[in-house]
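A.B. asks: Show me how the following folds:
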Amino acid sequence: MTGIFPMTSLELRPVLHVLPAGTELWRVHNIRYAPDEFNPKLADPFEFKDGSRFDGTPLDPYHCLYLGDTATTALAESVLRSRPFELPAGRRRIPYATVLHRTLSVLRTRCELTLVSLIEAKDLAAVCQESTLLEDERNYVSARRWASEIRAQAPEAMGLIWQSRHNRPQRALVLFHDRFAHCDGKPLDVVPTSGIPQLDSEAGIDRANRFLEPLRAEISRPRRE
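C.D. replies: Predicted coordinates for the structure are as follows:
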């Protein structure tokens, strides 16, 4: 923490949600990162298009790791943003470039994860927020600031958990790298025989599309010269 937060005089009363050790979670990430490696990139605190919703910023420089509770959730959160249902078939086409150099990994929690719940309306109200915190694509600047407010008033929180926008009612979550000194900074073990090592391969697209089929979505094949 930089000492800049908290910036609100509102008293937050975060609702805590505990994931037990041994819980399996899924992650879509660039192959340059190890499956359990936190993304060190910080977002611009004043630019909503830079980074993801709850990324750390230079004002509160924590590293993030985003996860889903199922393979479909992790994929949907990664590739279905702003994808419309297209005429005439009513399906969502995901450009091949979206999965280029990306992988779907499975991880297992090494310790209990104490997370701030944003799952229900009452959970959001507990931190003086509404669903726009999770759903407005233009409010990333505000969402990052509010994540820092929550961190400042819930020092025991290791991350946030909420209902996936793209695969309701399943759960998405984000972990904060600086809250895991009690487990040597490594809250996750990699499950090496699961997942999809190359989402941009023919076999990877086939498997990913089976997960996405119930959501009427599919990853496009690369163009052949």
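A.B. asks: Only C-alpha atoms from now on, for both contacts and neighbour counts.
C.D. replies: Fine.
A.B. asks: Distance-wise, check the residue nearest the centre of the chain relative to Arg179.
C.D. replies: With distances taken as Cα atoms, centre = their mean, the residue of the chain nearest its centroid is Tyr66 (3.1 Å). Distance, Tyr66 to Arg179, using Cα to Cα, to the nearest Å: 15 Å.
A.B. asks: same thing with Asp206?
C.D. replies: From Asp206 to Arg179 the distance is 37 Å (Cα to Cα).
A.B. asks: who has more neighbours, these two?
C.D. replies: Set side by side, Asp206 and Arg179 show more neighbours around Arg179, with 19 against 15, by other Cα atoms under 10 Å.
A.B. asks: these two touch, right, Asp173 and Arg165?
C.D. replies: Check again: residue 173 is Leu, not Asp. No: when contacts are counted by Cα atoms under 8 Å, Leu173 is not listed as touching Arg165 (11.6 Å).
A.B. asks: Which residue of the two possesses the greater neighbour count?
C.D. replies: Neighbour tally, Leu173 and Arg165, criterion other Cα under 10 Å: the higher count belongs to Leu173, 22 against 17.
A.B. asks: Could you list every helix and strand that the helix or strand where that one lies packs against?
C.D. replies: Taking DSSP states H and E as the definition, Leu173 sits inside strand 171-176. Under the contact criterion of 3 or more Cα pairs under 8 Å, 6 or more residues apart in numbering; DSSP states H and E, strand 171-176 touches strand 64-68, helix 71-79, strand 159-163.
A.B. asks: One more, so I can put them side by side:
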Amino acid sequence: MPATPPPADLDGKPVTVPLPVGAELWRIHSGTYAANAVNPTAQPAIPGGARFDSLTGDYAYTYVGDSPEAAVAETLCRNLPVTGTPRLVPRISIAGRVLSRLTVIEPVTVIAVHGPHLSAIGQDTWLTKSDPADYVLTRTWASALFAAAPSANGLLYRCRHNEDQFAWMLTTHPTNQVHPALEAAGDAVQLDSPTGTALVDRILAYYNATFASPI
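C.D. replies: This next block holds a predicted model:
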């Protein structure tokens, strides 16, 4: 709860916070794309897509975390069931993917959707922790929040499987191929390399997860 549509009037209710210049962010993505690449694809239905993707293509988007641990939690672990036994991540899920570090080079304003800021909009942790079956509804909420806070270009929330880490969904104009406020910082880590696999394996252990059979 509450898995309900957003109210007709959210004006003045979303709380906005800055994502300051110099902030360090992390992202797992396909090695065929730039670290600051954005996705312009409209996602009006499920299955497919992520929690706060654009329903209509009115914005391009990317997801980043405040640490490598957040990036793993939000990409490799986000849909794993919590069963009390070690959760298995297919090794194929890291094939061709990289971990990139980014730096914020322009100020960004985002809507905070965690803690008491959820109550301010009449929501609870369902918005950021619900299963993929609810993603059309969570995307509807994202659209309504941006309409109510037009100065915002993203959402800030706690990772679904790690309350200690934060994630952002950042938006930009749908014609942009990269996010203008983000810049790659240093070399990316190839996740299917020995170094990358060891790094991911170590982080997966934090989440009671491990790699399944080899690729």
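A.B. asks: How alike are these chains, TM-score-wise?
C.D. replies: The TM-score (TM-score structural alignment, normalised by the length of structure 2) is 0.86; 207 aligned residues with a Cα RMSD of 2.4 Å.
A.B. asks: So the counterpart of Arg145 of structure 1 in structure 2, which state does it fall into?
C.D. replies: In structure 2, the residue paired with Arg145 of structure 1 is Thr140, using TM-score structural alignment. The three-state label given to Thr140 of structure 2 by DSSP: H, G, I helix; E, B strand; the rest coil is helix.
A.B. asks: Please report how far Thr140 of structure 2 lies from Asn39 of structure 2.
C.D. replies: Noted for Thr140 of structure 2: a distance of 18 Å to Asn39 of structure 2, by Cα to Cα.
A.B. asks: hmm, back to that, save the helices and strands packed on strand 171-176 of structure 1 as a markdown table, and put in distance to Cys111 of structure 1 too.
C.D. replies: A markdown table is the format used below for these (distance: least, Cα to Cα, whole Å):
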| stretch | distance to Cys111 of structure 1 |
| --- | --- |
| strand 64-68 | 16 |
| helix 71-79 | 21 |
| strand 159-163 | 13 |
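A.B. asks: Can you show me the helices along structure 2?
C.D. replies: With helices called from DSSP state H, structure 2 shows them at 68-75, 116-120, 126-129, 135-148, 194-206.
A.B. asks: Relative to structure 1, which residues correspond to the last one?
C.D. replies: With the alignment judged by TM-score structural alignment, the segment of structure 1 matched to helix 194-206 of structure 2 spans residues 202-214.
A.B. asks: Can you point out the buried residues in that stretch?
C.D. replies: Residues 204-205, 208-209, 211-212 are the ones in stretch 202-214 of structure 1 that count as buried (16 or more other Cα atoms under 10 Å).
A.B. asks: ok, now stretch 158-168 of structure 1?
C.D. replies: For stretch 158-168 of structure 1, the neighbour count (16+ other Cα under 10 Å) marks 158-167 as buried.
A.B. asks: quick one: stretch 102-115 of structure 1 aligns where in structure 2?
C.D. replies: Under TM-score structural alignment, the match for stretch 102-115 of structure 1 is residues 97-110.
A.B. asks: Residues contacting the matching stretch, please?
C.D. replies: 16-31, 35-36, 68, 151-156, 170, 180-192 (Cα atoms under 8 Å, 6 or more residues apart in numbering).
A.B. asks: So which of the residues you listed are in strands?
C.D. replies: Judged by DSSP state E, the contacts of stretch 97-110 of structure 2 include 16-19, 24-30, 154-156, 170, 182-184, 189-190 as members of strands.
A.B. asks: Give me the buried entries from the residues you listed.
C.D. replies: Buried members of those, counted by 16+ other Cα under 10 Å: 16, 19, 24-30, 154-156, 170, 182-184, 189-190.
A.B. asks: With Gly122 of structure 2 as the reference, measure out to whichever residue in structure 2 pairs up with the residue nearest to the centre of structure 1.
C.D. replies: Aligned by TM-score structural alignment, Tyr66 of structure 1 pairs with Tyr63 of structure 2. Separation of Tyr63 of structure 2 from Gly122 of structure 2 (Cα to Cα): 24 Å.
A.B. asks: do the same with Ile105 of structure 2
C.D. replies: 33 Å.
A.B. asks: Same question for Val21 of structure 2.
C.D. replies: Applying Cα to Cα, the value for Val21 of structure 2 to Gly122 of structure 2 is 30 Å.
A.B. asks: With Leu182 of structure 2 instead?
C.D. replies: Per Cα to Cα, Leu182 of structure 2 is found 31 Å from Gly122 of structure 2.
A.B. asks: follow-up on the earlier one: the match of Tyr66 of structure 1 contacts Ala167, doesn't it?
C.D. replies: Yes: using Cα under 8 Å, Tyr63 of structure 2 is in contact with Ala167, at 7.2 Å.
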